[in-house]
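1. I need the structure of the sequence given here:
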Amino acid sequence: MLDARNHQGKFGADYIRVLASAAGLNWSQDDVDLDGVDLCIKLPGRTPRGFSPRIDVQVKTVSTLQARHGLINFDGLNQRQFNKLAGADFTVPRYLFVVHVPRSAAHYADLNTSGLLLRHIGYYVSLSNLDTVASPDSGRRVRVKIPMSNILTATSLLELVIEQTPLPAG
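-> Predicted structure coming up:
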């Protein structure tokens, strides 16, 4: 059985995989996380924005949300992790996905006659407009503010994949 920390993290990634599947998207995962990407999510095939548009995401989980004035204050990234998401110099757009999960794993999912319920909810934010930290220290945290309106759904995930891919030149 997984320890509580790994169980929570796995559930968060699985939550995103379920949304991707519901949106008709493919997801993949590198065999080793070397560059801060947990999942690659893409729309297979040719689109008006090119072939197989995709995004890369780092998935984090929290059992307690720190929300204030319509923003979630997320303190779960150290400076090195932050630098792997911040800035505009990525070929593939990157996002931080934060999944708010129940404190008890017994409440992660529930089944009833109307279907399967996954708890609680996921949020997204791009850090492309933020500068990286000079001389990052893995012992220091960076606070990221996530608009509470940035809710992850199958539809919003599909929109992130499609809309963040630049239109081809010409």
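
2. only C-alpha atoms for contact and neighbour calcs from this point on.
-> Fine.

3. List the contacts of the residue lying closest to V59 once chain neighbours are set aside.
-> Nearest-residue entry for V59: F97, 4.8 Å, with adjacent residues in sequence omitted and distances by Cα to Cα, 6 or more residues apart in numbering. By Cα atoms under 8 Å, 6 or more residues apart in numbering, the contact set of F97 is 57-60, 122-125.

4. structure for this one too, so we can compare:
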Amino acid sequence: MTERLIRKIGDPVLREKCQPVREVTPNIARLLDDLAATIYGGDNRAGLAAPQVGIAKRVAVLDYDGSGLIELINPVIVERSGKQSGHESCLSIPGAYGLVKRSQYVKVMTWDRQGKETFVEGRGDLAICLQHEIDHLDGVLYIDHVKPGELFSEHDSKPMDVFQMIRLSRSGSGR
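-> Here you go, the predicted model:
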């Protein structure tokens, strides 16, 4: 297990629609291990998707509350309900957080490490984390869901320009 470098806003891989995994190979298992090592290697790391470490594959991991690692391979939200709003941040967008509206409940169809189809259900914070990581696999960042005036600096809680952040992230100039 190796900690990987986290790609930052402006890196084009963060905007790619990731390719599905055809089979769980030793390389995919190593990627899952490395993603886990990377989230456990820092503070306040709830989840991480493969494009955040430069790999455009539909793979992500999360442990939003320290209760155990959830591995996602080819995840698809198959059911959702309710609405909630909360502050989100992202390892790839350091120094900012934003108010995001998400579903209160999601059911996700995914593969486990053995390539077997399984389901993960989440409510509240887990639902937010699942949606956030699956968005990464589609090239979507949380700032894409933030309205003007609802993106803030982590340093002083002052409003930031979400449109400037989106432009930066799409231009590929933020490495």
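
5. After superposing, what score do the chains get?
-> TM-score of the superposed chains, computed with TM-score structural alignment, normalised by the length of the first structure, equals 0.27; 91 aligned residues with a Cα RMSD of 6.2 Å.

6. follow-up on the earlier one: output the contacts of F97 of the first structure as JSON lines; include the columns secondary structure, distance to Q8 of the first structure and neighbour count.
-> Output for those, formatted as JSON lines (DSSP: H, G, I helix; E, B strand; the rest coil; distance: Cα to Cα, whole Å; neighbours: other Cα atoms under 10 Å):
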{"residue": "V57", "secondary structure": "strand", "distance to Q8 of the first structure": "17", "neighbour count": "24"}
{"residue": "Q58", "secondary structure": "strand", "distance to Q8 of the first structure": "14", "neighbour count": "22"}
{"residue": "V59", "secondary structure": "strand", "distance to Q8 of the first structure": "11", "neighbour count": "24"}
{"residue": "K60", "secondary structure": "strand", "distance to Q8 of the first structure": "9", "neighbour count": "21"}
{"residue": "G122", "secondary structure": "strand", "distance to Q8 of the first structure": "13", "neighbour count": "23"}
{"residue": "Y123", "secondary structure": "strand", "distance to Q8 of the first structure": "16", "neighbour count": "20"}
{"residue": "Y124", "secondary structure": "strand", "distance to Q8 of the first structure": "18", "neighbour count": "23"}
{"residue": "V125", "secondary structure": "strand", "distance to Q8 of the first structure": "20", "neighbour count": "19"}
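
7. Out of the residues you listed, which is nearest to S28 of the first structure?
-> Closest approach to S28 of the first structure among the contacts of F97 of the first structure (Cα to Cα): V57, at 10.7 Å.

8. The closest one touches V98, doesn't it?
-> No: applying Cα atoms under 8 Å, one finds V57 of the first structure not in contact with V98, separated by 10.1 Å.
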